[in-house]
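sequence first, then the predicted structure:
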Amino acid sequence: MSATLSRQFGRPVVTMTLFLVVSFLIVPVLLTFVGSFAGEWSGVLPSDFVTLRNWREVLGLTETVGSQRSMGWDSILSLGGYTLAVPSELIFSVGLALGGVLINLLVGVPIAYAVARYNFRGKEWVNAISVLPLVPGVILGVAFLRAYPTLSGTSFGLIVGYSLLKAPFMVMAVRSEFESMPLQRLEESARSLGASWPRTFLTVIVPNAKSGIISGAIICWTLAAAEFNFSYIVWAKGTQPLALFLQRHISNSSFTKAAAAVSMFFCIIVAITVLLQQVGSRGFDTRG
């Protein structure tokens, strides 16, 4: 009887639960995106559609003053009387987060491989230290100021800090992928065909772990781009990281303008996620 009820109602219940959970997570994002095109949001739902004023103000296409200052633009190319400009805070933040991801790849992947592949004295300590930076950004920010005062307030300092904060996510994602692979058999097969150890690692082991590496890169980039606590403590002056830009608009702007700022960040996250997936899939393709 119970087996019959399970077959009859189990799948619909699971499907409905999944639908409700996904809807609960997506509805606020969709409502915020729709609200970014509203002229007013004083009640439960936005009103006075459709306007691009909020997006123009956030992107710096319309003059704003004081604490509501919008995104600045930098000219990168002038040709034939035309000037190509890019939003400075956006490009700055994307570059910072990608720099952190690059460090995570160069350091986190070998650490994850060593922990998953070998048994050695102190393995538990290496495993623990690799996830030790999994602390709030405010704690690492204060420690960073004391330990590396010359890096504080610099772009390189932010990149290093982002990589330290997000390294555990890269190590855990890639280590799980390595642990699901027959590493020893893959290495022995490649070495028997004459491949050196570096070539084996770069052309056999790493490509087979591309799912975990791409997932780790996406997680690290997304979290680094939205890192507020560490950025707030370490950043000094100049072009602001995107997290501080969002904070400024959320706390000092109308709700519709804040919705535009958040929606812009969400679009950036989606675009970079798709880009990392495409680049990762093509970059790890070892076919001739």
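Here it is on my side, so go on. Everything numeric here is computed off the predicted structure, so don't read it as measured data. Numbers count the residues shown, from 1 in each chain.

for the rest of this, base every contact and every neighbour count on C-alpha atoms.
Will do.

which residues sit in contact with the residue most central in space within the chain?
Among the residues of the chain, the one closest to the centroid is T222, at 1.5 Å (C-alpha atoms, centre = their mean). If a contact means C-alpha atoms under 8 Å, 6 or more residues apart in numbering, then T222 has A97, I269 as its contacts.

what separation do you get for it and S93?
Remark: distance between T222 and S93 (C-alpha to C-alpha, to the nearest Å) = 11 Å.

cool, A271 as well?
Separation of A271 from S93 (C-alpha to C-alpha): 14 Å.

those two: which is more packed in?
Neighbour totals were compared for A271 and S93, and S93 leads with 23 against 12 (other C-alpha atoms under 10 Å).

my read: K166 touches L223, true?
Yes - if you go by C-alpha atoms under 8 Å, K166 and L223 touch, sitting 7.3 Å apart.

more crowded one of the two?
Neighbour count, other C-alpha under 10 Å: between K166 and L223, K166 has more, with 28 against 17.

could you find the closest non-adjacent residue to that one?
C220 (5.4 Å; C-alpha to C-alpha, 6 or more residues apart in numbering).

can you give me the neighbour number for the one you found?
Neighbour count of C220, defined by other C-alpha under 10 Å: 26.

show me what the top helix by length along the chain packs onto, helices and strands only.
Using DSSP state H to define each element, the chain has its longest helix at helix 2-35. Here helix 2-35 touches helix 255-283, going by 3 or more C-alpha pairs under 8 Å, 6 or more residues apart in numbering; DSSP states H and E.

wait, is E63 part of a strand?
No - when the secondary structure is assigned by DSSP: H, G, I helix; E, B strand; the rest coil, E63 falls in coil instead of a strand.

how about it, what does it touch?
E57, S70.

distance of it relative to R56?
9 Å.

next: L151.
Distance, L151 to R56, using C-alpha to C-alpha: 34 Å.

quick check: angle from the host helix or strand of S93 to helix 255-283?
Take DSSP states H and E as the rule and S93 turns out to sit in helix 88-117. Orientation of helix 88-117 against helix 255-283 (axes from the mean of the first three to the mean of the last three C-alpha atoms, to 10 degrees) gives an angle of 50 degrees.

contacts for the next helix or strand along the chain from helix 88-117 next, please.
Counting by DSSP H and E, the element after helix 88-117 in chain order, helix or strand, is helix 123-130. With C-alpha under 8 Å, 6+ apart as the test, helix 123-130 has contacts from I111, V115, A167, P168, V171.

isn't the first one up against M170?
Yep, that's I111 we're talking about. No - the pair I111 / M170 is not scored as a contact, 9.9 Å apart, by C-alpha under 8 Å.

the two: who's more crowded?
Shown here are I111 and M170; by other C-alpha under 10 Å, M170 has more neighbours (29 against 20).

ok, now which ones touch the closest residue to the more buried one other than its chain neighbours?
Sequence neighbours aside, G216 is the residue nearest to M170 in space, at 4.4 Å (criterion: C-alpha to C-alpha, 6+ apart). Listed by C-alpha under 8 Å, 6+ apart, the contact set of G216 reads F169, M170, V171, A173, V174.

use this one as the comparison:
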Amino acid sequence: MSADAAESGVPDREIGRAGRLSATLGRTAVTGVIGVVAVFLVAPILLAVVASFAGDWTGILPTELGTLENWKHVLGFSEAVGAQRALGTWSLTIPGTALVVNVPFASLFFSLVVALGGVVVNLVVGVPIAYAVTRYDFRGSGLLNTVAVLPLVPGIILGIAFLRTYPNISTGVALLIGYSLLKVPYMVLAVQSSFEAMDLRQLEESARSLGASWPRTFLTVIVPNAKRGILSGSIICWTLAAAEFNFTYMVYSRNPRPFSIFLYNNITNSSILQTAAAVSLYFLIVAGVTAALQSLGQRGFSIGGAR
């Protein structure tokens, strides 16, 4: 035992060959595993994007690159057979008038609006629940936390329940409510992680000592400090809602078709190249919305004037 070890009371320990090998190759091995996993996950996406511009795919890789026919078919610019599976247009009659407005890319805009509406509902419901179970210790808080973070029911079961209970409900309203119920656990978990990293009591006491009311403290101090969790939850909820198929398939009744139905139609009834274009369109939309929300988070956001 060395003098330093004797003074500290901690005995010397021989690392050994296995320990030295692990210290030398450990980081390299971990980096290599992460790289392999990343390539394994990203490669199919890149291959789908490349195939969407191909004219043939009979071998291992797509060939005859450079064509836009698959994208024209998916976007509704093609007159080919099966064009009804494209994003298309939606003929909307203005109530009280005979005016008909053709909305282009109806499936896309309809799904964007409904999914974003579901995110808003998730924020209104999920953020207060996450705050309550993190900040306060009250009777039933554990049960509330458990119920909030557990998925309510599978999408197909919820869809059947909606059809039996509300047979005349419109598709848009049903999707908005269903998306909110199915995705709120992800919002609660994401925001709760941000709240748990904060000293909520100290923040509240500091704000209240400066004369801020409780609502103002919550909206201008607590919520902006939890922006990372809020944005993460918003991205997750929107992405999952836009691609939610089981519930959407059960409650969908008429045009405009939700984006998940558009994907289903193109995946099951189109060629592999047109399917690649439809899937690539979804990836581009998700990447665009994610980038927009990330940009919002980097700039910061304010509620009631507090940044």
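Looks like it came in fine. Values in this document were obtained by computation on a predicted structure and should not be read as measured data.

picking up where we left off before, farthest-separated two in the contacts of helix 123-130 of structure 1?
V115 and A167 (14.4 Å; C-alpha to C-alpha).

tell me which of these two has more neighbours.
Using other C-alpha under 10 Å as the criterion, V115 of structure 1 and A167 rank with A167 on top: 27 against 19.

which residue in structure 2 lines up with that one?
Counting by TM-score structural alignment, A167 of structure 1 lines up with V184 in structure 2.

hmm, that match is touching N122, no?
Yes - counting by C-alpha under 8 Å, V184 of structure 2 touches N122, with 5.2 Å between them.

what about K227 of structure 2, neighbour count?
20.

can you tell me the closest non-neighbouring residue to it?
That would be G297: by C-alpha to C-alpha, 6+ apart, it lies 6.9 Å from K227 of structure 2.

for that neighbour, list the residues it contacts.
K227, R228, L231.

ok, now A112 of structure 1?
The contact partners of A112 of structure 1, taken as C-alpha under 8 Å, 6+ apart, are V171, M172, V174, R175, F178.

one more: N229 of structure 1?
Neighbouring residues of N229 of structure 1 by C-alpha under 8 Å, 6+ apart: P136, G137, V138, G141.

which residues touch the second one?
When contacts are counted by C-alpha under 8 Å, 6+ apart, G137 of structure 1 touches L165, E227, F228, N229, F230.

trace it over to structure 2, please.
Aligned against structure 2 by TM-score structural alignment, G137 of structure 1 finds its counterpart in G155.

L244 of structure 1 too?
Under the alignment (TM-score structural alignment), L244 of structure 1 pairs with I261 of structure 2.

same deal with G157 of structure 1?
In structure 2, the residue paired with G157 of structure 1 is A174, using TM-score structural alignment.

surely G117 of structure 2 and I177 touch.
No - with contact defined as C-alpha under 8 Å, G117 of structure 2 does not count as touching I177 (9.1 Å).

so how far is T290 of structure 2 from F247 of structure 2?
The gap separating F247 of structure 2 from T290 of structure 2 is 23 Å, by C-alpha to C-alpha.

between the two, which is the more surrounded one?
More crowded of F247 of structure 2 and T290, by other C-alpha under 10 Å: F247, with 22 against 19.

tell me if I'm right that the more buried one and G159 touch.
Yes - the pair F247 of structure 2 and G159 passes the contact test of C-alpha under 8 Å, sitting 4.8 Å apart.

can you list residues touching both of the two?
Any residue near both F247 of structure 2 and G159 by C-alpha under 8 Å, 6+ apart counts here, and that gives G178.

please name the residues that touch the nearest residue to F92 of structure 1 once chain neighbours are set aside.
Counting by C-alpha to C-alpha, 6+ apart, F92 of structure 1 lies nearest to P241, which is 6.7 Å off, once chain neighbours are set aside. Applying C-alpha under 8 Å, 6+ apart to P241 of structure 1 gives the contacts E89, L90, F92, S93, A225, S231.

separation between the third one and P182 of structure 1?
The spacing between F92 of structure 1 and P182 of structure 1, counted by C-alpha to C-alpha, is 40 Å.

likewise the second one?
As for L90 of structure 1, its distance to P182 of structure 1 is 42 Å (criterion: C-alpha to C-alpha).

ok, these two, which is more surrounded?
Neighbours per residue, other C-alpha under 10 Å: of L90 of structure 1 and P182, the larger number sits with L90, 23 against 11.

check contacts around that one.
Neighbour list for L90 of structure 1: M71, P241, L242 [criterion: C-alpha under 8 Å, 6+ apart].

just G212 of structure 1 next, same as before
Each residue near G212 of structure 1 by C-alpha under 8 Å, 6+ apart is listed here: A173, V174, R175, S176, E177.

ok, 7 Å please
Contacts for G212 of structure 1 were tallied using C-alpha atoms under 7 Å, 6 or more residues apart in numbering; they are A173, V174, E177.

returning to what we had before: need the contact list for the match of L244 of structure 1.
Going by C-alpha under 7 Å, 6+ apart, I261 of structure 2 touches F245, Y249.

helix or strand: which one has it?
Counting by DSSP H and E, the element that carries I261 of structure 2 is helix 259-269.

what do you get for T239 of structure 1?
Assigned by DSSP H and E, T239 of structure 1 falls within no helix or strand.

quick check: it touching E89?
Yes - with contact defined as C-alpha atoms under 7 Å, T239 of structure 1 reaches E89; the gap is 5.9 Å.

give me the stretch of structure 1 that stretch 219-234 of structure 2 matches.
The counterpart of stretch 219-234 of structure 2 in structure 1, using TM-score structural alignment, spans residues 202-217.

check the offset of that stretch from the chain's centre.
17 Å (C-alpha atoms, centre = their mean, to the nearest Å).

cool, stretch 25-36 of structure 1 as well?
Computed by C-alpha atoms, centre = their mean, the chain-centroid distance of stretch 25-36 of structure 1 equals 20 Å.

show me the contact partners of that stretch.
If you take C-alpha under 7 Å, 6+ apart as the criterion, stretch 25-36 of structure 1 is touched by P46, N54, T256, K257, A259, A260, S263.

name the residues of it that come out as buried.
Using 16 or more other C-alpha atoms under 10 Å as the test for burial, stretch 25-36 of structure 1 gives T32, F33, V34, G35, S36.

what does stretch 178-189 of structure 2 give?
Residues of stretch 178-189 of structure 2 classed as buried: G178, Y179, S180, L181, L182, K183, V184, P185, Y186, M187, V188, L189 (neighbour count, 16+ other C-alpha under 10 Å).

that one vs structure 1, mean deviation?
Comparing stretch 178-189 of structure 2 with its match in structure 1 after superposition yields a mean distance of 0.5 Å (mean C-alpha distance after the TM-score superposition for structure 1).
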